[in-house]
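In: no FASTA, just this:
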């Protein structure tokens, strides 16, 4: 097997995503959930330093709308207007121990890559690959080989390396003068919130669960305090930090509150965070990427160790996401000097009945969900 360029290492505490089949994971000391954080570190850059230069049409972003880590990439790609430069494959919401599958596509094959399972792209580059077959991943279309699945760097590179292919007036999601602040917020939000819900949900001891539970809600209280007087997490515009927090908040009541036992409060019972999340949801590029049906099916059907029956809850009613939030009173400019993205391409519209009804600026009758 060729050597895999990796981020992280097996000897470090593992705090990564848990939506990956075939991922190496174990219980750490005291029953804390841990995960192998060794991701493929190859980057797609403007100068092609790793052998993969930015080229429009060459690569395919593979996602699942169920996965919060992939949802980040979907949102960033939408906001930056990279749809024509970087095509997107959407895997189904469930998977087995081998891989995410393209069961949403005719014949169960991705129409561009021609594969049934994402695993095939990983094996094409690294035969016998034994780590997590995770989304988001970017695949080199000419060779059919995976390039990277390093979710943390992937969205940053979309902002900083794909600039030549951003739409006119795309927002600055990772502005240079705010990067230190964004990175610091992202660090604590990942540790305590994005990954914190998983630390609670997959804890193997009462003590480990309670530690994760208290870290999570202490951080949510801290975030509420920060957002009480400012519309966005860093600066007065939407940044990478908001994207990363949003994908956890939008799943909170549907999944994490019950399924992962993060039940001190529902999101709807935390007024500041609930208003903040609704503000983002109602912003073009955010709510129009959310598929509540896929989200619930993934967690409740796949995590049989937590939900042995595989029964998927009917609620909660998503209509609340469209109620007034009042966050405009805090000022801020969602897209800074840029503009909102237009409607999603017809082939990327979330199916009717899977999300909330959206009637946002820039949407037309073809893309409104009944």
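Out: Yep, that arrived. Everything numeric here is computed off the predicted structure, so don't read it as measured data. Residues are numbered from 1 along each chain as shown.
In: only C-alpha atoms for contact and neighbour calcs from this point on.
Out: OK.
In: Give the burial count for residue 222, as a bare number.
Out: For residue 222, the count of nearby residues is 12 (other CA atoms under 10 Å).
In: got the contact list for it?
Out: For residue 222, no contacting residues are found, by CA atoms under 8 Å, 6 or more residues apart in numbering.
In: my guess is residue 224 meets residue 274, correct?
Out: No. Residue 224 lies out of contact with residue 274 (CA atoms under 8 Å); the separation is 9.4 Å.
In: Whichever helix or strand residue 208 is part of: which residues count as buried?
Out: Secondary structure from DSSP states H and E places residue 208 in helix 206-227. Using 16 or more other CA atoms under 10 Å as the test for burial, helix 206-227 gives 208-209, 212-217, 219-220, 223-224, 227.
In: Next one for the comparison:
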């Protein structure tokens, strides 16, 4: 049986509907955990399940930058950020600078030195990010938020290669948080490109207390569809449904998000009602979230693969494992840290492995050194 949750203030009530048996599909088994689901409604399962957890949404840096909105509304990470960067930041930080050295293997040591990159993050005293700079071996990009990352009206992207300015883009947003205009100036040929209302013009948002909803119209190779996603006031997703634009009464697929009494996400149920290029109709997939005694996500199961986390006393992951449901280990990541007096890590070492032919193969190792300046 499938449990369908209807949330009301101070209470929860459940209704039941018949379960749909999954149809085996080799394509699904080969997909990577968290990056593809049978119900990919405009990338709502974006990047990492930790983004759905209460601990992530309650972090002061996440709240200051309203990252849940950006993950789900923009469907990509603005400013070249991985939002997991914000999860465990502590104190009131003015600036973070990072230098990362990484080497890749794949069974044998690759030729050449470590690949080195650096990044810098600048914050206001309310924890809001206003600038992010990333330099990957001479290819440098600088993102500047003139208003805020939370409610952007304008931000600028400057790119340089080997200290020579290459391009500058200015992106303007409208009141609905859509890209209104994009102006790109290329310095190498002095050309100016202007784009008004990019592909997000088909997306409409309703943002008001108690009713946060996104409607997105899209055309892709498989089908034309219209998706409607609803959120609560904390930008946690409640439901997501995709309808055929050819016949708006036809529900193609849907996702339902189930929370406990403390508003912590327990599971997501995806159901595809109509066939597509890769999936048969009436296919059901369930994603389950489990937490440790401190409320940290420590197990994620999508029915095909399992991901687990172990944490240190500061709340940072020290061991991450990805495996199939038959318990064969696929990938393994180990982290170690050094901390400053505020409890933020200032050194991190990471080793990543995969398992092939019953042996453990080193994929990469990396070291990150941080300098943190506080207000």
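Out: In hand now; what should we look at? Since the model is a prediction, treat every value here as computed from it, not as a measurement.
In: What's the TM-score once they're superposed?
Out: Here the TM-score for the pair of chains, by TM-score structural alignment, normalised by the length of structure 1, is 0.30; 182 aligned residues with a CA RMSD of 6.6 Å.
In: residues of stretch 161-168 of structure 2 that come out buried?
Out: In stretch 161-168 of structure 2, counting by 16+ other CA under 10 Å, buried: 166-168.
In: What is the burial count for residue 196 of structure 1?
Out: Neighbours of residue 196 of structure 1 (other CA under 10 Å): 26.
In: picking up where we left off before, and the buried residues of stretch 161-168 of structure 2, which of them are in strands?
Out: 166-168 (DSSP state E).
In: Quick one: the buried residues of stretch 161-168 of structure 2 as TSV, columns for distance to residue 369 of structure 2 too.
Out: As requested, those are exported to TSV (distance: CA to CA, whole Å):
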residue	distance to residue 369 of structure 2
166	28
167	29
168	29
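In: got the end-to-end distance for stretch 188-198 of structure 1?
Out: End-to-end distance of stretch 188-198 of structure 1 (CA to CA, to the nearest Å): 15 Å.
In: ah, wrong one, I meant stretch 145-158 of structure 2
Out: Taking CA to CA as the criterion, the two ends of stretch 145-158 of structure 2 lie 12 Å apart.
In: and what of stretch 76-90 of structure 1?
Out: By CA to CA, one end of stretch 76-90 of structure 1 lies 15 Å from the other end.
In: that older thread, in a markdown table, list the buried residues of helix 206-227 of structure 1 along with distance to residue 296 of structure 1.
Out: Output for the buried residues of helix 206-227 of structure 1, formatted as a markdown table (distance: CA to CA, whole Å):
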| residue | distance to residue 296 of structure 1 |
| --- | --- |
| 208 | 25 |
| 209 | 22 |
| 212 | 22 |
| 213 | 21 |
| 214 | 24 |
| 215 | 24 |
| 216 | 21 |
| 217 | 22 |
| 219 | 24 |
| 220 | 22 |
| 223 | 25 |
| 224 | 26 |
| 227 | 28 |
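In: which of these lies closest to residue 182 of structure 1?
Out: residue 223 (13.5 Å; CA to CA).
In: Which residue comes closest to the closest one once chain neighbours are left out?
Out: Among residues not flanking residue 223 of structure 1 along the chain, residue 273 sits closest, at 7.8 Å (CA to CA, 6 or more residues apart in numbering).
In: Make sure that neighbour is indeed in a helix.
Out: Yes. Residue 273 of structure 1: assigned to a helix according to DSSP: H, G, I helix; E, B strand; the rest coil.
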